[in-house]
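S.K.: Build me a model:
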Amino acid sequence: MIVRQLQEAQKTSRRIVSPDGNWESTRMLLKDDKMGYSFHITTIYAGADFRMHYQNHLESVYCISGEGEVETLDDGKVYKITPGTLYNLDQHDRHILRAFKELHLACVFNPPLNGKEVHNAEGAYELDAEAVTE
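M.R.: Take a look at the predicted model:
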């Protein structure tokens, strides 16, 4: 059994802060945990507005708190994000995420992340990123 506390994980290399200052993510489960997915608690800072395109991963995102929106770029649809909202990037969707109020999100990635991933120039995570060390 794997048991981790968010407050403890935040004090380790499992907490990743984006170089651009838009978000931070504590990676609670990673590829090395051998669950077949990774699980993250992510904070998107208020005012963040950035493009992503997970070409190598599928992602499900559940909003715990905050307010924002996600816009899918291929069709221009905009979806409001509030507590209780789940959105799923099931088509490797190119999207823009905007945080009007700080967003606290629970995120699942398939395939699982290694741990040190940050967005590349296309807004994707690479498949061969460095793994975290506890």
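
S.K.: CA atoms for contacts and neighbours, from now on please.
M.R.: Fine.

S.K.: Okay, strands next: where are they in this structure?
M.R.: For the chain, the strands defined by DSSP state E cover 15-17, 23-29, 38-44, 49-53, 58-72, 78-81, 86-89, 94-110.

S.K.: Following up with a second sequence; could you model it the same way so I can compare the two?
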Amino acid sequence: MIVRTLKECQQSPRRVVSENWESVRMLLRDDKMGFSFHITTIYAGTETHIHYKNHLESVYCMSGYGEIEVVGGKTYPIEPGTLYILDQNDEHYLRAYQDAPMEMACVFNPPITGQEVHDEHGVYALVD
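M.R.: The predicted structure is shown next:
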């Protein structure tokens, strides 16, 4: 059994910070569960270009408001209780509105190693 708290993960290398977001990677590839699990904060007033060419992701909004715009497609509002599923490696823009950050619970398949950040195309590299 694996037991971790958000607080202990926040105070470890499992917390990865970028200009627009921070992600606490609570479950990683080395845990050998077949997926990874993260609590991610999208900073208020930011827009992030993301294109997970190598990963599928499900994201559940716990707090905050924003939107996800699929490149060449529709824009969907995000609010607490919204789940979006990037089942087609959807290239998108993720925006958090100005009033508060969005707190998200995220699941990745395949699992990430823990230190990934988006490259210039919004992609996480696939690690063998």
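
S.K.: before we move on, back to that, looking at the strands of structure 1, which is nearest to residue 123 of structure 1?
M.R.: strand 49-53 (3.9 Å; CA to CA).

S.K.: which residues are in contact with stretch 114-128 of structure 2?
M.R.: Residues outside stretch 114-128 of structure 2 that contact it (CA atoms under 8 Å, 6 or more residues apart in numbering) are 14, 16, 18, 25, 28-29, 49-55, 112-113.

S.K.: The closest residue to residue 107 of structure 2 other than its chain neighbours: neighbouring residues, count only.
M.R.: Leaving aside its sequence neighbours, residue 107 of structure 2 sits nearest to residue 37 (CA to CA, 6 or more residues apart in numbering; 4.6 Å). Neighbour count for residue 37 of structure 2, taken as other CA atoms under 10 Å: 23.

S.K.: Please render the strands of structure 1 as TSV that adds distance to residue 2 of structure 1 to the earlier fields.
M.R.: Formatted as TSV, the strands of structure 1 follow (distance: least, CA to CA, whole Å):
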stretch	distance to residue 2 of structure 1
strand 15-17	18
strand 23-29	9
strand 38-44	12
strand 49-53	30
strand 58-72	21
strand 78-81	30
strand 86-89	25
strand 94-110	16
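
S.K.: So which bit of structure 1 is stretch 42-51 of structure 2 matched to?
M.R.: Aligned by TM-score structural alignment, stretch 42-51 of structure 2 falls on residues 44-53 of structure 1.

S.K.: Figure out how far that stretch is from the centre of its chain.
M.R.: Stretch 44-53 of structure 1 has its average C-alpha position 11 Å from the chain's average C-alpha position, going by CA atoms, centre = their mean, to the nearest Å.
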